[in-house]
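>>> compute the structure for the input listed below.
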Amino acid sequence: MPDPDTAPDQARDQAPEPTDRAPRLPKALYERELFRLQAELVTMQEWIRAEGKRLVVIFEGRDAAGKGSTIKRVTQYLNPRVARIAALPAPSDRERTQWYFQRYVAQLPAAGEIVLFDRSWYNRAGVERVMGYCTPDEYHRFLHQCPIFERMLVEDGIILRKYWFSVSDAEQEARFRSRLADPMRQWKLSPMDLESITQWEEYSRAKDQMLVHTDIPEAPWWVVDNDDKRRSRIDMIHHLLSTVPYVPVERPAVVLPERPASKGYVRPPRDSQRYVPDHSSTLE
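Model (predicted):
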C-alpha cells in the first residue's frame, strides 16, 4: 500500500522553486530528531501541568496538508489527561443559533492543560466561506471579531499558537490518489475533500484574506511548508517548543514498594471466567 510518509515527494510548493528546496530528510535522522523533540514535548507538558499554564495550538490548512499526522506525532507520548485533541463535527441546529465562537470556548483548556485544535474557529474563514455555509455578513463579522476574541484569550493568560499547513496542488492531488488506493485511509476522503481540488483558487483567496485580518501580534500565524512531511513535522514541533518558555520540572523519585506476603488469596479456576480466544497462537 502507498505510504505517504515514506514515498518520495511528488511535488514542491510554488515558492521557492524545486531546485531551491532541501532534499528529503533521511528517515534515520528524522526519527532520531523527532524522538528528541517528543521528549522535550513531555518536558513542556510537565511544566504546563505543574505551573497551571494553558496552551492552545491551532492546526489549520488545506485538506491532505498533513495536520492530522503532525498532531499524532505531537501527542504520541503526552498524557491524554493533560493534552487532548479538539476535532469538532459540523455544528448542530442549536449550535448554529449560538454565538459563533461559543462551542469552541467550551473546548478551551483549564489550568495545566493543552488543547490541540484539529481545525478550529477558522472553519468560518475557510470552508464555510468557500462553500457558502455562512452568509457574507457572518463572514465579515468573523473577520472583525476573531482578533478581538484571540486578544481576550491571550490577555487571560492562554498561550495561543496558530499554524497553517501549506501544500502544493500537485502534492495534495498525489496524497488524495494514495488514499484512494489505500483501504485503511479511504475514510479520509470525503466529498468536501474532493471539492477542494476544484476550488483550489477560491481556498487560496480565502486563506490570504484570513491571514490579512487575523495575523495579529498577540497571536501571529506561522506557515508550515508541508510538501515534505518529515521536515515539516520537525520544524513545527521545534518552533512550538522554542516559543513556550518552559523549564524542566523536578519530579519526585518513584520507588516501587515491596510486595506484601500472601494472605491466602486463591485465584478462581480459569474455566470460571471468559477469556478472549487465543488468536495469536494461530499465527505461529
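>>> contacts, neighbours, all on C-alpha from now
Fine.
>>> the strands in the stretch 1-150 of the chain, which residues?
In the stretch 1-150 of the chain, the strands defined using DSSP state E, counting those that start in this stretch lie at 54-61, 83-86, 113-118.
>>> need those strands in a markdown table (columns: distance to Thr97 and mean neighbour count).
Listed next are the strands of the stretch 1-150 of the chain as a markdown table, based on distance: least, Cα to Cα, whole Å; neighbours: other Cα atoms under 10 Å:
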| stretch | distance to Thr97 | mean neighbour count |
| --- | --- | --- |
| strand 54-61 | 24 | 21 |
| strand 83-86 | 21 | 18 |
| strand 113-118 | 22 | 22 |
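>>> just send those strands back as TSV, with distance to Pro147 too.
Shown next, in TSV, are these (distance: least, Cα to Cα, whole Å):
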stretch	distance to Pro147
strand 54-61	14
strand 83-86	21
strand 113-118	17
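>>> quick check: which of the ones you listed is nearest to Arg161?
strand 54-61 (4.8 Å; Cα to Cα).
>>> which residues touch the most centrally placed residue in the chain?
In the chain, the residue lying closest to the centroid (Cα atoms, centre = their mean) is Ile71, at 3.3 Å. Ile71 sits next to 116, 118 when contact means Cα atoms under 8 Å, 6 or more residues apart in numbering.
>>> from Arg119, how far out is it?
11 Å (Cα to Cα, to the nearest Å).
>>> for Gln10, same thing?
26 Å.
>>> with neighbour numbers in mind, choose between these two.
With neighbours defined as other Cα atoms under 10 Å, Gln10 and Arg119 compare such that Arg119 has more, 17 against 14.
>>> was I right about that one contacting Asp63?
No: counting by Cα atoms under 8 Å, Arg119 does not reach Asp63; the two are 10.5 Å apart.
>>> quick one, the host helix or strand of His238 and strand 54-61 angle?
Counting by DSSP states H and E, the element that carries His238 is helix 229-243. Helix 229-243 and strand 54-61 are oriented at 150 degrees to each other (axes from the mean of the first three to the mean of the last three Cα atoms, to 10 degrees).
>>> list the buried residues of helix 229-243.
229-234, 236-238, 241 (16 or more other Cα atoms under 10 Å).
>>> farthest-apart pair in those, please.
Lys229 and Leu241 (18.2 Å).
>>> show me what contacts Leu116?
Here Leu116 is in contact with 56-59, 71, 83-86 (Cα under 8 Å, 6+ apart).
>>> now the second one, please; I'll put the structures next to each other:
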Amino acid sequence: MADDEAAKLPRKVYEQELLRLQTELVKLQGWVRAEGARLVVIFEGRDAAGKGGTIKRVAEHLNPRSARIVALPKPTERERTQWYFQRYVEQLPAAGEIVLLDRSWYNRAGVEHVMGFCTKEEHQRFLRQCPIFERMLVEDGILLRKYWFSVSDAVQQERFRRRLEDPLRRWKLSPMDLESLTRWEAYSRAKDDMLVHTDVSEAPWYVVESDDKRRARLNMIAHLLGSVPYHEVPPPFLELPERPASTGYQRPPRDLQTYVPDHAATL
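Next comes the predicted model:
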C-alpha cells in the first residue's frame, strides 16, 4: 500500500473510530484492574514502522498508575552478565496492570543479531528459550499479545527523510536507524527466522500492515480489544459535595508570589 494521501484513511473517519476504540481501551483497563488481570502488549517491527505512534494512542487516555510504557535502553555492563530475559522480567505487570513494551526481548532476534551485538550462540539460545519463556508467562496467567508492524522499504525511507528534515522528530533518527536501510534483507531474514521459532500457539504473532499509520493504529487496537474477553465494569458512584461556607479565609496579596509571565498575551 502506498503511503500517500490517496491511500490513507480519511482523517475524520480515523479520528471518530480512534475515539471509540480509546473509549473501549478505558473499559478494558477497568476490567484489568477489577479482575486483577495482567496484560503485556509487545510492539515490534522495523524502525519507523509506526510502533511509537500506536503506543501513544493506546496509552493516551489510560490511567498511567496502572498502564506503563516500557522502552528499555541498551543493557548496562552488569545486565550483560545476567540471564538475557532477566531485566525484562522486572518489568512484567502485577495484578491489575498493563505493560506496553516498546520493543522487547525480541531485540536479540533483530538488531542485536543483525548488527553483531550478540554472538551466534546467544542468538540461537534466544530462539530456543523464547517460546519456553513465553509459555511460562501465559501458563502463569499473563495475557501476552505480540504485534509486528510491517512497513515497506520505500515508506520506511520516506519516513526517515521526513524525520531528518523535521526538528521536532529529528531525535527519533539515529545512525543505527540509517544503518538499517543498508541491511534491509538481513533484517528481513532475521524477522523470518524469528517468526519460525517464536510464532507459537500459546503466544502467536500478529502482523500489522503499517504503510498507512492511521489504518495500522485502528487495526491493531481493534484486534487487541477483540482478543481480550473484557466487559465494562461500572465505576464507583461519585457525587460532588457541596462547598462548605466560608470561615473567613483571605488569599495573600498576589504581589507576594512570583508568577509565570503571560507569554500568551504577546501572541
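>>> can you give me the TM-score here?
Comparison of the two superposed chains (TM-score structural alignment, normalised by the length of structure 2) gives a TM-score of 0.98, and 266 aligned residues with a Cα RMSD of 1.2 Å.
>>> what's the counterpart of Pro220 of structure 1 in structure 2?
For Pro220 of structure 1, the aligned residue in structure 2 is Pro204 (criterion: TM-score structural alignment).
>>> against His61 of structure 2, how distant is that match?
27 Å.
>>> ok, now Glu121 of structure 2?
42 Å.
>>> same question for His123 of structure 2.
With Cα to Cα as the criterion, His123 of structure 2 and His61 of structure 2 are 37 Å apart.
>>> which of the two has more residues huddled nearby?
His123 (20 against 13).
>>> which residues touch the more buried one?
Counted by Cα under 8 Å, 6+ apart, His123 of structure 2 has contacts 108-109, 113.
>>> counterpart of it over in structure 1?
Match for His123 of structure 2 (TM-score structural alignment): Tyr139.
>>> on that earlier part again, now structure 1: which of the contacts of His123 of structure 2 match?
Counting by both residues aligned by TM-score structural alignment, their matches' Cα atoms under 8 Å, those that remain in contact in structure 1 are 108-109, 113.
>>> most surrounded residue in those?
Most surrounded of the kept ones among the contacts of His123 of structure 2: other Cα under 10 Å gives Ala109, at 24 neighbours.
>>> packing partners of the longest helix anywhere in structure 1?
Using DSSP state H to define each element, structure 1 has its longest helix at helix 27-51. In this structure, helix 27-51 of structure 1 packs against helix 67-75, strand 113-118, helix 229-243, with contacts taken as 3 or more Cα pairs under 8 Å, 6 or more residues apart in numbering; DSSP states H and E.
>>> show me what Asp255 of structure 2 aligns to in structure 1.
In structure 1, the residue matched to Asp255 of structure 2 (TM-score structural alignment) is Asp271.
>>> confirm its match sits in a helix?
Yes: counting by DSSP: H, G, I helix; E, B strand; the rest coil, one finds Asp271 of structure 1 located in a helix.
>>> quick one: contacts for it?
Here Asp271 of structure 1 is in contact with no residues (criterion: Cα under 8 Å, 6+ apart).
>>> now the strands for the stretch 151-284 of structure 1?
Under DSSP E, counting those that start in this stretch, the stretch 151-284 of structure 1 gives strands at 159-166, 221-225.
>>> and the last one, what's buried?
For strand 221-225 of structure 1, the neighbour count (16+ other Cα under 10 Å) marks 221-222, 224-225 as buried.
>>> on that earlier part again, now for the residue nearest to the centre of structure 1: what does it line up with in structure 2?
So, by TM-score structural alignment, Ile71 of structure 1 is matched to Ile55.
>>> ok, now Ala170 of structure 1?
Match for Ala170 of structure 1 (TM-score structural alignment): Ala154.
>>> so what's the residue count around that match?
Neighbours of Ala154 of structure 2 (other Cα under 10 Å): 12.
>>> please apply the same query to Asp262 of structure 2.
8.
>>> again, but for Tyr133 of structure 1
Neighbourhood size, Tyr133 of structure 1 [other Cα under 10 Å]: 13.
>>> residues touching it, list them.
Val127.
>>> of all the helices and strands packed on helix 27-51 of structure 1, which one is nearest Ala253 of structure 1?
Across these, closest to Ala253 of structure 1 is strand 113-118 (Cα to Cα), at 23.2 Å.
>>> which residue numbers in structure 2 does that closest one align to?
The aligned range for strand 113-118 of structure 1 is 97-102, by TM-score structural alignment.
>>> distance between stretch 7-21 of structure 2 and the chain's centre?
Between the centre of stretch 7-21 of structure 2 and the centre of its host chain there is 19 Å, according to Cα atoms, centre = their mean, to the nearest Å.
>>> which residues sit against that stretch?
Outside stretch 7-21 of structure 2, the residues that reach it (Cα under 8 Å, 6+ apart) are 1, 212, 214-215, 218, 221-222.
>>> ok, 7 Å please
212, 214-215, 218, 221-222 (Cα atoms under 7 Å, 6 or more residues apart in numbering).
>>> translate Pro245 of structure 1 into the numbering of structure 2.
Pro245 of structure 1 maps onto Pro229 in structure 2, by TM-score structural alignment.
>>> by how much does stretch 29-37 of structure 1 deviate from structure 2 on average?
When structure 2 is overlaid, stretch 29-37 of structure 1 sits 0.6 Å from its aligned residues on average, using mean Cα distance after the TM-score superposition for structure 1.
>>> and that stretch, what's buried?
30, 34, 37.
>>> how about JSON lines for these, with distance to Leu211 of structure 1 added?
Formatted as JSON lines, the buried residues of stretch 29-37 of structure 1 follow (distance: Cα to Cα, whole Å):
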{"residue": "Tyr30", "distance to Leu211 of structure 1": "30"}
{"residue": "Leu34", "distance to Leu211 of structure 1": "29"}
{"residue": "Leu37", "distance to Leu211 of structure 1": "28"}
